[in-house]
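Make a model of this:
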Amino acid sequence: MADSSAIEWTDATWNPVTGCTKITRGCDNCYAERFAERFRGVSGHPFESGFDLTIRPGRLKQPLSWRRPRMIFVNSMSDLFHKDVPREFVDSVFSTMEDAHWHVFQLLTKRSSRMQKYLQQRYTERPCPENIWCGVSVEDSQAKSRVEHLRHAPAGARFLSIEPLLGPVGTLNLEGIHWVIAGGESGPRARPMDPQWVREVRDECVRQDVAFFFKQWGGFRPKDGGRELDGREWNGFPHNKLSSHSESYEEAR
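Have a look, this model is predicted:
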């Protein structure tokens, strides 16, 4: 768990699972894989096994020791809904998030059908807690089926991470979606993002009154192109969801 994060839309990260496998072209230049593989074979290092999927039960209770409320990105180095993560372990992660109710947890997946099924089963007879936010990655128009899965999943808030944006998304139905993050790819093999692609996403958010956060243009380094879009920064958050979770959340941060 990291007590701070360079990711602009969260406060901290928590990785009870690390490692993953690639399933879409949005995974091609995965930053997490690039970082983890640097340490493969380094004895005693947390990433001694590189980016191989690794369950880390010793980290399950970490958020409970953090008393100051935070927004916590869950599994920034993995995907909780990977098919090789046991259902029982996913249950344990959710139990911790429910117990640590003073934090806001942000889960993000490309395996949207598994997430939808899990959430519908876990919260059949009770609502999903307000502090558990669930999101899906959408890199282009071919990935929009994930939005439909998310729309029908119970969650405290639903969000889209349209990053890396690799092509036009096209018409975007944001009914039931509370937040959209967008940005370009970064790293040594970063693929360029057409400004018109992100403008179309931004305009849909404005038209449908959904909070919009522009993370980066991307490039060799994440901050190379800055964060301004058409002369301003877009720092939207679903503040109604934050305030409904805890009236004092912003002050506590």
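
From here on, just use CA atoms for contacts and neighbour counts.
Noted.

in stretch 65-81, what's buried?
69-81 (16 or more other CA atoms under 10 Å).

now do stretch 138-152
Buried, per 16+ other CA under 10 Å, within stretch 138-152: Val138, Glu139, Asp140, Ala143, Lys144, Arg146, Val147, Glu148, His149, Leu150, Arg151.

Next, the second sequence, to be compared with the first:
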Amino acid sequence: MAQKSEIEWTDATWNPVTGCTKVGPGCDNCYAERFAERWRGIPGHPYEQGFDLRLWPARLRQPLLWKKPRMIFVNSMSDLFHKDVDRRHIDRVFETMEVADWHVYQVLTKRSSLMRNYVRARYAGGKVPTHIWLGVSVEDAAHKGRIDHLRQINSEARFISFEPLLGPIGNVELTGIAWAIVGGESGPRARAMRPDWATELRLACQHFDVAFFFKQWGGARPKSGGRLLEGEEWNGFPWRIVPISIVQELRT
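As a prediction, the model looks like this:
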């Protein structure tokens, strides 16, 4: 687990799974793949296998060792709901999140139907614990269906990452969504994000009362274009869904 994350909307990362495969245009220039493949073939390195899928049972209990509450991005270097991740391993990830309930967990996927089906079965129609946040990545209008899958989960803590934003989203139904993160692509082959695409989402969030976080314009490096949208920083965060018992700890 990373002790500190450079990702603006979380505190730390936890990777009980690493590696993935591509499922859409948002994956074309994957930052995690680019990082992992630098180390392929180096004996003893955590990414000796590059970006090939790997389960890490030894990491499953890491959040239990952190006593101070944190926001933890689960699988920043993979997708927990990849079709080749053993369901028993997913069960153990959720067991840890349920036990170490002094943290907030941010689980983000592009395999939205698999997440929906798993969560429905695990909680048997009941609500997902409010400290486990479930989100989907949506890069363009063609993948808005992931939002529909997310809204079919019984949770108060649903979020969307529109990153990298590769095209206009258009009309979008955000009822029941707590948080939206918008950002452009970064890296050597970054595709440009148009301002009107981001503004369109900001206005949609305003209409549906969704906390709006503008992460970056992107470019050759994540910070290349800065974070200002319409001349302002947008740091919306859904404090209303953070469990009351840990709000103060996370604010400090």
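
What does the superposition give as a TM-score?
Overlay of the two chains. TM-score (TM-score structural alignment, normalised by the length of structure 2): 0.98; 252 aligned residues with a CA RMSD of 1.1 Å.

From the buried residues of stretch 65-81 of structure 1, which land in strands?
Met71, Ile72, Phe73, Val74 (DSSP state E).

pretty sure the first one contacts Asp11?
Yes - with contacts counted by CA atoms under 8 Å, Met71 of structure 1 reaches Asp11, the gap being 5.1 Å.

which secondary structure element contains Ser113 of structure 2?
helix 112-123 (DSSP states H and E).

quick one: that helix aligns where in structure 1?
The counterpart of helix 112-123 of structure 2 in structure 1, using TM-score structural alignment, spans residues 112-123.

Identify all contacting residues around the matching stretch.
Identification of contacts with stretch 112-123 of structure 1 by CA atoms under 8 Å, 6 or more residues apart in numbering yields Phe81, Thr109, Cys128, Val136, Arg146, His149, Leu150, His152, Ala153, Pro154, Ala155.

Widest-spaced pair of the residues you listed?
For the contacts of stretch 112-123 of structure 1, the farthest-apart pair by CA to CA is Cys128 and Arg146; their separation is 19.2 Å.

Show the residue spans covered by the strands in structure 2.
Going by DSSP E, structure 2 shows strands at 12-14, 17-18, 54-55, 71-74, 104-109, 132-137, 158-162, 179-183, 211-216.

Show me what the fourth one is packed up against.
Contact analysis of strand 71-74 of structure 2 by 3 or more CA pairs under 8 Å, 6 or more residues apart in numbering; DSSP states H and E lists strand 12-14, strand 104-109 as its packing neighbours.

so of the ones you listed, which one's packed in deepest?
Most buried of those, by mean neighbour count (mean count of other CA atoms under 10 Å): strand 104-109, with a mean of 24.

Tell me the gap between it and the middle of its chain.
Put simply, strand 104-109 of structure 2 sits 5 Å off its chain's centre (CA atoms, centre = their mean, to the nearest Å).

Narrow the buried residues of stretch 138-152 of structure 1 to those in helices?
Of these, the ones assigned to helices by DSSP state H are Arg146, Val147, Glu148, His149, Leu150, Arg151.

who touches the last one in this structure?
With CA under 8 Å, 6+ apart as the criterion, the residues that contact Arg151 of structure 1 are Arg158, Glu175, Gly176, Ile177.

Could you rerun that using 6 Å?
Gly176 (CA atoms under 6 Å, 6 or more residues apart in numbering).

So it versus Asp209 of structure 1, what's the distance?
16 Å (CA to CA, to the nearest Å).

now the third one
According to CA to CA, Glu148 of structure 1 and Asp209 of structure 1 sit 19 Å apart.

Then the fourth one?
The span separating His149 of structure 1 from Asp209 of structure 1 equals 21 Å under the rule CA to CA.

Phe213 of structure 2 is in contact with Asn235, isn't it?
Yes - shown here, Phe213 of structure 2 and Asn235 form a contact pair, counting by CA atoms under 6 Å, at 4.7 Å.

ok, these two, which is more surrounded?
Neighbours per residue (other CA atoms under 10 Å) separate Phe213 of structure 2 from Asn235, with Phe213 holding more: 23 against 14.

List the residues that contact the more buried one.
Ile181, Trp234, Asn235, Gly236.

Got a quick PyMOL command for the buried subset of these?
In PyMOL, a selection of the buried entries from those looks like this (16+ other CA under 10 Å):
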select buried, resi 181+234
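
Can I get the contacts of Phe213 of structure 2 in a markdown table including distance to Pro43 of structure 2?
Listed next are the contacts of Phe213 of structure 2 as a markdown table, based on distance: CA to CA, whole Å:
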| residue | distance to Pro43 of structure 2 |
| --- | --- |
| Ile181 | 37 |
| Trp234 | 43 |
| Asn235 | 41 |
| Gly236 | 43 |
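
All set, thanks.
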